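> take this sequence and fold it.
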Amino acid sequence: MTTPRWSVGINFDSKCNARCAHCCVSSSPDATANLDDQLVDRIVDQLLDCPEVREIGLTGGEPLIRRRRTVQLIGRITAAGRGVSCVTNGFWGVTQRAADRVLSELEESGLRELTVSFDDFHSQYISVDRIRNILEAARDRRIRIVVNVCVSTTKDASGLLQELGASLDGIQVTKFPVVPAGEARHLEDSEFRRRPITEGMLYCPGTQVIFHNDGFVYPCCSPSIFDTDMTLGRVDEDVRELVGRVERNALLGILRREGFRWFLDAIRSAAPDSPAATVTEVVSPCELCSIIFRDRTAVEAIRPLVDEYLARNRATT
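Just a heads-up that it's a prediction; the model follows:
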């Protein structure tokens, strides 16, 4: 019996009611990138045919703009015995009663975890009251709520969290730094909370295959990778083949075994003047990954070292 081990995300639509300056996937009311419903249905069907898939995450854009469609997808996934998560900005929490109505639909469809993105950037479009309504309504529901807070140098969301007060009791709040991806590339450079690269930043936090609304499949859920050529293929290819490429990709294999240190050392040797060779500070391991793999000249320069590494490891296994 195969043990379920894959976590897969589907970013099926870029449309969002908000236009946040830090949006790492450039979502907005007039964004048009999307995966059509028929294609998403096929992707979900193929994922559910894979016993290795343990969880499917739905994100955007704002998935609950199309609430009926999202609830339908959640129901199909949970009916097949798989876990499902969803990300939202909470625009629908107009009143506590309205929030409870949406949470009831999500709960009945089988959803057990809902991530609410809220911070100083979102608060220009979504009021604190709407998020509070959701948190309070969730106390009567079995859905686990996680609040994701994106922070920059001048926007740490401390005031918003204080306003939410006791409604956050028992709620997991995760803070993470803004990364220079998507719309956030236009922020002042001083907004990014970069730190010197430490040993702990030299390892990938993990992979989650993402079917993205730009038509490509990526080996990671970090928006930083969407700016690189590190794709597994097109979204309309066979799902099992796409996910299997995570295991067979040479660069990802080296990354899993050696971490980013191997790539930095190789690039500093083969392309010492490249951006990846000279980087000393990053926001996170995900930004470091992006800097390395979007540097096409550097990646091409280390190809002989990659081939040598693979040949050496084949000889010893």
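
> please make it C-alpha for all contacts and neighbour counts, starting now.
Noted.

> what's the local residue count around T317?
Other residues near T317 come to 5 when the count uses other C-alpha atoms under 10 Å.

> now do W92
22.

> ok, now R312?
Count around R312 with other C-alpha under 10 Å applied: 11.

> separation between it and S167?
Separation of R312 from S167 (C-alpha to C-alpha, to the nearest Å) stands at 56 Å.

> please apply the same query to E247.
Distance, E247 to S167, by C-alpha to C-alpha: 42 Å.

> of those two, who's got more company?
Per other C-alpha under 10 Å, whichever of E247 and S167 has more neighbours is S167, with 19 against 12.

> what are the boundaries of the strands in the stretch 51-200 of the chain?
53-59, 83-88, 113-117, 144-151, 172-177, 195-196 (DSSP state E, counting those that start in this stretch).

> to compare with the earlier structure, here is another sequence to fold:
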Amino acid sequence: MTRISNGENASAVFDLGLMQIQISANTAAERNMQTGVQPTSLTILPTYKCNASCRDCCFQSNPRLSTRLSGKAILDRINEAKAKFPSIRQIIFSGGEALLLKGDLHDAVRLASELGLGTRLVSNGFWGKRQQTSEAFARDLRTSGLKELNLSTGLDHQEFVPEESIVQAAAAAISQRITTLITVEVDSAESKCLESLLAHPSIHTLNNTGLLRIISNSWMPYDSSESARHAPNSGTQLRKGCSQIFNNITIKPNDRLSACCGLTLERIPELDLGANSGNNMRELYDAQQDDLMKIWLHLDGPHQIISASTPGHLQSKLDDVVHICQACTLLHRDPEIAAYAQAAAVRMMPELITRFTIRVEADKHLKRGVTHVQP
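Below you'll find the model as predicted:
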């Protein structure tokens, strides 16, 4: 972790010819107030327990795990996030399988809705096995105020939750006017999960509602020797800045705060921001403003950082990378790559802070609807 430190009062002036930007603040919190960096979403991972045991699951989820957030803790964190971050617009519930929390999940969705926040649930669709059950689940979710449902499926998932359950869960949700996304992991050379789903007779009907979208995402191995699988246009996505850092905050089942909700967050200690005390969420979030590597991740993403800061023999390790979270793990866990990147971040500190400040200021103007620049 490379932090900005220029004594008690951090101050820097960067001359860009026609523009001069000055940052002067005593603390990360004060700098944050100046630059206007604010999260727009809160992700709650209330449990890693799942009724499936998918191979290479990012969180190694399975039915035997027991650590979880209590119902009270979930409600408290939602209330705190709303009070400390007026910029938050959406709460995302994922896991594990968040629906295993039953009433606690519905209470959390209801609270978020009452606070005027959007709500999204990520689920494996286990509850779509029978029509009556799926309709009851969807009805309860809608009554709680759920706005969006994301269903995860593909080769690994379908060992535990068949395609028919996914389709039936989607149909039940859409019947309740819940916007639904089905994410299919990229197929292997032998599997045809996406093709089969698109050919399902019910999918055409659901597509006509305007409430269903289906996408295919890259699949990355975690602990097995299986080959990664590229999604179309994954190369373009790999080379972008990380949209999670600074824009999202995540609460894990152990009630610790994370800088992102990425697939490999538990494998990268630097993403852990600290334990929630009940009133320190703002402080934990603000403290990361001093971390140059997070600023660089936000701007360029891990793939570009590795490409820009390491010699060729290390860049070749990117050849098998198909997902931005996979690149982030490589950046933090490969000692040689991490050392080169940290040294480069120090050398590039003026450039990184300047670019970050310009981007934040530009975003603020765009949000205010600025459409022209006066000569």
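
> now do the helices in the stretch 201-350 of structure 2.
Counting by DSSP state H, counting those that start in this stretch, the stretch 201-350 of structure 2 has helices at residues 201-207, 234-238, 281-287, 292-309, 312-315, 324-333, 335-347, 349-367.

> out of the ones you listed, which is closest to C261 of structure 2?
With distances scored as C-alpha to C-alpha, the stretch of the helices of the stretch 201-350 of structure 2 nearest to C261 of structure 2 is helix 324-333 (9.9 Å).

> that closest one corresponds to what range in structure 1?
Counting by TM-score structural alignment, helix 324-333 of structure 2 pairs with residues 285-294 of structure 1.

> other residues contacting the matching stretch?
Stretch 285-294 of structure 1 is contacted by residues 179-180, 201-205, 222, 224-225, 227-230, 260, 263-264, 275-276, 282, 298-299 when judged by C-alpha atoms under 8 Å, 6 or more residues apart in numbering.

> now do stretch 117-127 of structure 1
Residues outside stretch 117-127 of structure 1 that contact it (C-alpha under 8 Å, 6+ apart): 18-22, 87-91, 131, 147-151, 155-157, 160.

> can I get the buried part of these as one ChimeraX selection?
Typed into ChimeraX, the line below selects the buried ones among the contacts of stretch 117-127 of structure 1, using 16 or more other C-alpha atoms under 10 Å:
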select :18,19,20,21,22,87,88,89,90,91,131,147,148,149,150,151,156,157
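
> ok, back up a step: how about a markdown table for the strands of the stretch 51-200 of structure 1, with distance to L252 of structure 1 added?
A markdown table is the format used below for those (distance: least, C-alpha to C-alpha, whole Å):
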| stretch | distance to L252 of structure 1 |
| --- | --- |
| strand 53-59 | 20 |
| strand 83-88 | 25 |
| strand 113-117 | 28 |
| strand 144-151 | 27 |
| strand 172-177 | 24 |
| strand 195-196 | 24 |
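
> S269 of structure 1 is nearest to which of these?
When the strands of the stretch 51-200 of structure 1 are compared (using C-alpha to C-alpha), the closest one is strand 195-196, at 20.6 Å.

> mean shift of that closest one relative to structure 2?
Aligned to structure 2 and superposed, strand 195-196 of structure 1 gives a mean residue distance of 10.6 Å (mean C-alpha distance after the TM-score superposition for structure 1).

> most centrally placed residue in structure 2?
The geometric centre of structure 2, computed from its C-alpha atoms, lies nearest to C261 (C-alpha atoms, centre = their mean), at 3.6 Å.

> against Y285 of structure 2, how distant is that one?
Applying C-alpha to C-alpha, the value for C261 of structure 2 to Y285 of structure 2 is 14 Å.

> mutual contacts of these two, please.
The contact lists of C261 of structure 2 and Y285 share I249, where a contact means C-alpha under 8 Å, 6+ apart.

> redo the helices of the stretch 201-350 of structure 2 as a markdown table? Include distance to L155 of structure 2.
Shown next, in a markdown table, are the helices of the stretch 201-350 of structure 2 (distance: least, C-alpha to C-alpha, whole Å):
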| stretch | distance to L155 of structure 2 |
| --- | --- |
| helix 201-207 | 19 |
| helix 234-238 | 19 |
| helix 281-287 | 36 |
| helix 292-309 | 27 |
| helix 312-315 | 30 |
| helix 324-333 | 19 |
| helix 335-347 | 32 |
| helix 349-367 | 39 |
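
> looking at those, which is closest to S24 of structure 2?
helix 349-367 (12.1 Å).

> give the contact list for F137 of structure 2.
When the contact criterion is C-alpha under 8 Å, 6+ apart, the partners of F137 of structure 2 are W127.

> that one -> structure 1?
F137 of structure 2 maps onto V102 in structure 1, with residues paired by TM-score structural alignment.

> look up how far R314 of structure 1 lies from its match.
Computed as C-alpha to C-alpha, the V102 of structure 1 to R314 of structure 1 distance reads 53 Å.

> to D214 of structure 1, which of the strands of the stretch 51-200 of structure 1 lies closest?
That would be strand 53-59 among the strands of the stretch 51-200 of structure 1, by C-alpha to C-alpha, at 13.3 Å.

> in structure 2, what stretch matches that closest one?
Counting by TM-score structural alignment, strand 53-59 of structure 1 pairs with residues 88-94 of structure 2.

> I'd guessed T95 of structure 1 sits against V128; true?
No - with contact defined as C-alpha atoms under 8 Å, T95 of structure 1 does not reach V128; the gap is 11.4 Å.

> if anything else comes up later, I'll come back, but that's it for now.
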